[in-house]
Structure formats: C-alpha cells, structure tokens
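> what shape does this take:
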Amino acid sequence: MTSPTSDVSVRIAWADDAPAIAELQLRTWREAYADLLPDDALPADVETAAAAWRSSLQAPKDARNRVLVALERNRVCGFAITSPAGDPDCDPVQDAELADLTVDPAERGKGHGSRLLQAAVDTMVADRFTRAVTWAIAGDDALRAFLTEAGWAPDTAHRELDLDGEGTTVVKQVRLHTAFS
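Sure, this is the predicted structure:
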C-alpha cells in the first residue's frame, strides 16, 4: 500500500494571490534580514504590499516578467519571480534573472523550492532565454548550496546594497548563473 501524497503544485500567480504573496514576503523578510535591520525598518503593512503585488500581477511591465507560486492544496507556500536580466553585463534578450525564490520557512524541506526552481527554469526556457542569473545574500549559505546543487554557480560578480540609504546597513550579495541546454 502506498502512502497518500500531498496536493502540491506550481502555477503562474494570479492577482487574487497578492495578499498571500505579500504576507509570505513580509514574514520571510523578517527572518532573512533579522540580523541586518531593526524590526521597525522592514515594511509591515500587508495591505500596501498586497496592493503593489496585485498591480504588478495585473499589468507586468514586460510580458516576460513572471511570478510563480508554489501551492499545497490552495495555500501559497512560496513564490519565484523571473524576468529579463537587468545587470549591465547581461543581455536582456538571452539572459533571464531569477529575481526571487522564497519558500515559507515552515514549509522548507518539502520540495516546494525544487518545484519552484524547476518551474522558473522551465518558464525562462519557454521565454527563450538561454542563461539566467540570480543574486543571493553572501551569508545565505542554505540558498547558495541549494542553487549550487541545482547546477547554478558563482560567476565572481558581487554587489553591496545600501538598505538604509546612509551606508550603515549594507548587504553583500553574490551572483550565481546557469546556462540552459
């Protein structure tokens, strides 16, 4: 006898997903930036974030801007964003960017991240990109290991993001890349 399996999937996000994506994003930012920013420096208004998500989902600036959601039944457990790469050394016709890959911390280890990453790659390939880049916080060993195991590799590019605009809260990021065959 086989054990029951969960009802899990990945699909393109709908405008109705905006509140769930916003809530997940703001909650995971609190964890990701806990050691970098004070709690009150992070956005907390889910309604405002949901409105921004709804607007971007209803009218993306480029047809190749995509948001994918990982679902367990009908509950959003994660999301990924793909778009043409915006780095000056990238070709926006051939190079895509995995702009975000977020999985609910309580849902990690259940395959949502792998499904999201595969769906993101499939989406970028369908959009005729031949390569992709993504940026990761330099100290996020778990994300970098996950991407490396999936075939992504560091490409020596790095940057520093000034989160407070005053140079006192700087996040170092490294870029990873992959080619689609």
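
> every contact and neighbour count from this point should use C-alpha atoms.
Will do.

> and the most centrally placed residue in the chain, what does it touch?
Central residue of the chain (C-alpha atoms, centre = their mean): Asp100, 1.7 Å from the mean position. Residues counted as contacts of Asp100 (C-alpha atoms under 8 Å, 6 or more residues apart in numbering) are Phe79, Ala80, Ile81, Thr82, Thr134.

> by contact count, what packs against the helix or strand harbouring Leu24?
Element membership for Leu24 (DSSP states H and E) is helix 18-32. Applying 3 or more C-alpha pairs under 8 Å, 6 or more residues apart in numbering; DSSP states H and E, one finds that helix 18-32 makes contact with helix 46-58, strand 75-84.

> and for comparison, fold this next one:
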Amino acid sequence: MADASVRTATPDDVAEIARIHRDTWRTAYRDLLPEEVLAGIDVAETAGAWAGVVANGQVLVAAEGRWLVGFCVAGPAPAAEVARADGSLPADADTTALVSVLVEPRWGRRGHGGRLLAAAAERLREAGAGRGIAWVPEADRSSVGFYGRAGWDPDGTVRTLDAGGRPLREIRVSGGLTPPPPG
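Okay, the predicted model is just below:
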C-alpha cells in the first residue's frame, strides 16, 4: 500500500469530499435508496454544504498516496441526535460527539476508516468528549461491522427516515473514544 495518512480537510478538498460522498452513496446504498435519490446527488450542491463543515474544522480526510479516499466528520452531537427514544438526554449528553466515517468502497478494507475514526476520537477526547455516536442504515452490514470492530455497538435507538418515499431504518451505534490498544 502507498503512504496512508489522515489530515484536516482544507477548502481545496471540498469538491473531492463531495464526489466521494456521491460515489460512495451510489455504490454502498444502491440497494437501500431509490435510484432517483442517488441520481439526484449533485456534487456542486453537495460541495456547497460541505464547505461550511470543512471551514469549521470538523472534517478529516484520508489519503493514500496522492488520492483522497475517504473522510470523517466529527463534532459535538446535537441534543436531538443523542436523546434517548423517549426524548430524555443521557447524563453525558454534553460530552457526546456525532461521528460519520465514509470511505470510498474501492479503497475499503485498507485501514482508512480505522485511521479516520482513531484520529477523530483523539481530537474529540482533546476537546472533552467521552463518547461517540453514529447513525447507520440498519441494512448496511459493512458500516455496522466497521463500528462494531471499533467497539461501537447499537444502543437500541432507531429512527426511520423518508428516503425519497422509501423508509430507511437507521440504528444508532455508540462507543468510547479511548485509544485502541497497542499492537
């Protein structure tokens, strides 16, 4: 494998982040989302949304050699995202982070997702977070497995989104932000 790295995204990365977002969703979610939803992902429009998140310093990118291969967005979790099913907030709501890792499938299984999650966890710990959460489609066994290998497990909270007229059930996974054991 060529040199692999993780770094903070810059404004120059926004177009590539948007492309990775579109291409990954079109590949990974082709059986979960309607074709018209996936076809409607516009890179220029998505780049506009990503620009603000990148400007806030909440996006890390993974690279292999000169290629950007994935990204992770991580920051404080909004109350609505961390709330229990009954709407109440856990005691650690103020120190819970919302994380999302996306690696382009053609670059998968090369450790990029793990490096992104580890780098995000380190930053989040330094900022005072103690726990992370992520929402993943329940049927996305690859993502559920990825988070599970990192020690993040479903916490029993689910939500159903309207995905272009098709319900998409997501589960929330939760885990600590402790560094992985050496070795």
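
> next, the angle from the helix or strand containing the residue nearest to the centre of the first structure to helix 18-32.
Assigned by DSSP H and E, Asp100 of the first structure belongs to strand 95-103. Strand 95-103 of the first structure runs at 80 degrees relative to helix 18-32, counting by axes from the mean of the first three to the mean of the last three C-alpha atoms, to 10 degrees.

> now strand 95-103 of the first structure: buried residues?
Asp95, Ala96, Glu97, Leu98, Ala99, Leu101, Thr102, Val103 (16 or more other C-alpha atoms under 10 Å).

> cool, stretch 103-117 of the second structure as well?
Val103, Glu104, Trp107, His112, Gly113, Gly114, Arg115, Leu116, Leu117.

> just those: which are in helices?
Among these, DSSP state H puts His112, Gly113, Gly114, Arg115, Leu116, Leu117 in helices.

> which residue, other than its chain neighbours, is closest to Ser181 of the first structure?
Thr130 (7.4 Å; C-alpha to C-alpha, 6 or more residues apart in numbering).

> neighbours of the one you found, just the number please.
By the measure other C-alpha atoms under 10 Å, the count of residues near Thr130 of the first structure is 16.

> how many neighbours does the counterpart of Leu68 of the second structure in the first structure have?
Aligning on TM-score structural alignment places Leu68 of the second structure opposite Val76 in the first structure. Val76 of the first structure has 22 neighbouring residues, counting by other C-alpha under 10 Å.

> wait, a helix at Leu33 of the second structure?
No. Counting by DSSP: H, G, I helix; E, B strand; the rest coil, Leu33 of the second structure is not part of a helix but coil.

> what residue of the first structure matches up with it?
Using TM-score structural alignment, Leu33 of the second structure lines up with Leu37 in the first structure.

> relative to Asp164 of the first structure, how far out is its match?
According to C-alpha to C-alpha, to the nearest Å, Leu37 of the first structure stands 9 Å off from Asp164 of the first structure.

> do Leu68 of the first structure as well
From Leu68 of the first structure to Asp164 of the first structure the distance is 29 Å (C-alpha to C-alpha).

> which of those two has more neighbours?
Ranked by neighbour count (other C-alpha under 10 Å), Leu68 of the first structure and Asp164 place Leu68 first, with 21 against 11.

> and the closest residue to the match of Leu33 of the second structure other than its chain neighbours, what is it in contact with?
Spatial nearest neighbour of Leu37 of the first structure, excluding adjacent residues (C-alpha to C-alpha, 6+ apart): Thr169 at 7.2 Å. Going by C-alpha under 8 Å, 6+ apart, Thr169 of the first structure touches Leu36, Leu37, Asp162, Leu163.

> how about residues contacting stretch 147-167 of the first structure?
Thr168, Thr169, Val170, Val171, Lys172, Gln173, Val174, Arg175, Leu176, His177, Thr178.

> nearest residue to the third one in space, please, no chain neighbours.
Spelled out, that is Val170 of the first structure. Asp162 is the one closest to Val170 of the first structure (C-alpha to C-alpha, 6+ apart), at 4.6 Å.

> quick one: map that neighbour onto the second structure.
Matched by TM-score structural alignment, Asp162 of the first structure corresponds to Asp162 in the second structure.

> checking my notes, its match in a strand, right?
Yes. Asp162 of the second structure sits within a strand when classified using three-state DSSP.

> distance check, it against Val37 of the second structure.
Distance, Asp162 of the second structure to Val37 of the second structure, by C-alpha to C-alpha: 11 Å.

> so if I had to pick from those two, which one is more boxed in?
Per other C-alpha under 10 Å, whichever of Asp162 of the second structure and Val37 has more neighbours is Val37, with 14 against 10.
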